[in-house]
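Engineer: Generate coordinates for the sequence data below:
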Amino acid sequence: MSETGTTQEETTYRVRVFYEDTDASGVVYHANYLKYLERARTCWLEAHGHSHTALAEQFGIVFTLADANLQFKAPARLDDEIEVVTRVAERRRARIIFEQTIHCKNSLLIQARFTVACVRIHDFRPCAVPEFLQKEMQ
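Structural biologist: Prediction:
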């Protein structure tokens, strides 16, 4: 189960923690937070009317992860309903820097900052983020 909510400045992706997400101690395995955060960034893009597939097919670009920084504050557990909040912190010519948080019942679990680079799909060389996306991030 998952859903997405949107405001002009940020998106919220909600998801339930399933058994497959947890480790032997009953908390979310650390690498699975990266999946939640990636899904939330994809939902951010979709909330702005775009998809990774369409950007690749129509404009020949993809976004690739250039930097990731996570701070683990508290664990999520089986059956928790978590919220991943995503917002653009900074825009550059060929990069977008996202700030994301994961919450459960108003408790901060994860603070994260990701830099994604816009690259041409045919050679993975950096290129400018399309103008229409730049405008939507203002």
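
Engineer: can we go C-alpha only for contacts and neighbour counts from here?
Structural biologist: Fine.

Engineer: give me the element the nearest residue to His52 once chain neighbours are set aside is part of.
Structural biologist: Distances taken as Cα to Cα, 6 or more residues apart in numbering put Val62 closest to His52, at 6.7 Å, once the chain neighbours are dropped. Here Val62 sits within strand 61-72, counting by DSSP states H and E.

Engineer: Name the nearest residue to the spatially most central residue of the chain, ignoring sequence neighbours.
Structural biologist: By Cα atoms, centre = their mean, the chain has its centre lying nearest to Arg41, at 2.5 Å. Leaving aside its chain neighbours, Arg41 sits nearest to Thr86 (6.6 Å; criterion: Cα to Cα, 6+ apart).

Engineer: Thr53 versus the one you found, what's the distance?
Structural biologist: According to Cα to Cα, to the nearest Å, Thr86 and Thr53 sit 20 Å apart.

Engineer: So for those two, which sits in the more crowded spot?
Structural biologist: Shown here are Thr86 and Thr53; by other Cα atoms under 10 Å, Thr86 has more neighbours (25 against 12).

Engineer: this one as well, want them side by side:
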Amino acid sequence: MAHRFSIRVYYEDTDLAGIVYYANYLKFIERGRSEWVRALGVDQLRLKEEQGLVFAVRRVEADYLSPARYDDMLVVETMPEAVTGARVVLAQRVMRGDDVLFAARVTLAMLAASGAPVRLPADIRRSFGGG
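Structural biologist: Sure, this is the predicted structure:
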């Protein structure tokens, strides 16, 4: 089931042409991912403070399909595609109503405080839908 997060486009999100600046879609989907993780009961700050673990984006594949504009109400959908011991692959979409404006496939990894990749803790993997 997809997690949905609403966001409004503000003036600061737009470029000279009055449409959402392309890099801001990455910010929108980051917020959507953060809210998805929160909704699953994972406290990222506590995870960092107590275990020294953080999520990092390893790869993004993005398609810009149609522009969003100032004052649009958008929805960021986040849905896990694959969860393994070492990574999470998410499908994310930014939508205005039924129209998909932006679609991305995002691969997340977990890093230790040293910056080295580590396996996802079993409880987190399970909460994300992995075995």
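
Engineer: what do we get in the second structure for the residue nearest to His52 of the first structure?
Structural biologist: Using TM-score structural alignment as the criterion, Val62 of the first structure maps onto Val54 of the second structure.

Engineer: How about Ser51 of the first structure?
Structural biologist: Match for Ser51 of the first structure (TM-score structural alignment): Asp43.

Engineer: element containing the closest residue to its match other than its chain neighbours?
Structural biologist: Among residues not flanking Asp43 of the second structure along the chain, Val37 sits closest, at 7.8 Å (Cα to Cα, 6+ apart). Val37 of the second structure belongs to helix 24-39 when elements are defined using DSSP H and E.

Engineer: the inter-axis angle of the very next helix or strand once past that helix versus helix 24-39?
Structural biologist: Sequence-wise, the next helix or strand downstream of helix 24-39 of the second structure (DSSP H and E) is helix 44-51. For helix 44-51 of the second structure against helix 24-39, the angle by axes from the mean of the first three to the mean of the last three Cα atoms, to 10 degrees is 70 degrees.

Engineer: average offset between helix 44-51 of the second structure and the first structure?
Structural biologist: Once fitted to the first structure, helix 44-51 of the second structure is off its aligned match by 1.2 Å on average (mean Cα distance after the TM-score superposition for the first structure).

Engineer: returning to that earlier point: next up, the contacts around the residue nearest to His52 of the first structure.
Structural biologist: By Cα atoms under 8 Å, 6 or more residues apart in numbering, the contact set of Val62 of the first structure is His52, Leu55, Ala56, Cys118, Val119, Arg120, Ile121.

Engineer: mind redoing it with 6 Å?
Structural biologist: Neighbouring residues of Val62 of the first structure by Cα atoms under 6 Å, 6 or more residues apart in numbering: Ala56, Cys118, Val119, Ile121.

Engineer: Please apply the same query to Thr86 of the first structure.
Structural biologist: Contacts of Thr86 of the first structure by Cα under 6 Å, 6+ apart are Glu10, Thr11, Gln100.

Engineer: Just send those back as CSV, with neighbour count and secondary structure too.
Structural biologist: What follows is the contacts of Thr86 of the first structure, written out as CSV (neighbours: other Cα atoms under 10 Å; DSSP: H, G, I helix; E, B strand; the rest coil):
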residue, neighbour count, secondary structure
Glu10, 15, strand
Thr11, 24, strand
Gln100, 23, strand
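
Engineer: Tell me the residue in the second structure aligned with Phe72 of the first structure.
Structural biologist: Using TM-score structural alignment as the criterion, Phe72 of the first structure maps onto Tyr64 of the second structure.

Engineer: quick one: that match and Phe102 touch, right?
Structural biologist: Yes. Here Tyr64 of the second structure reaches Phe102: they are 4.8 Å apart, a contact under Cα atoms under 6 Å.
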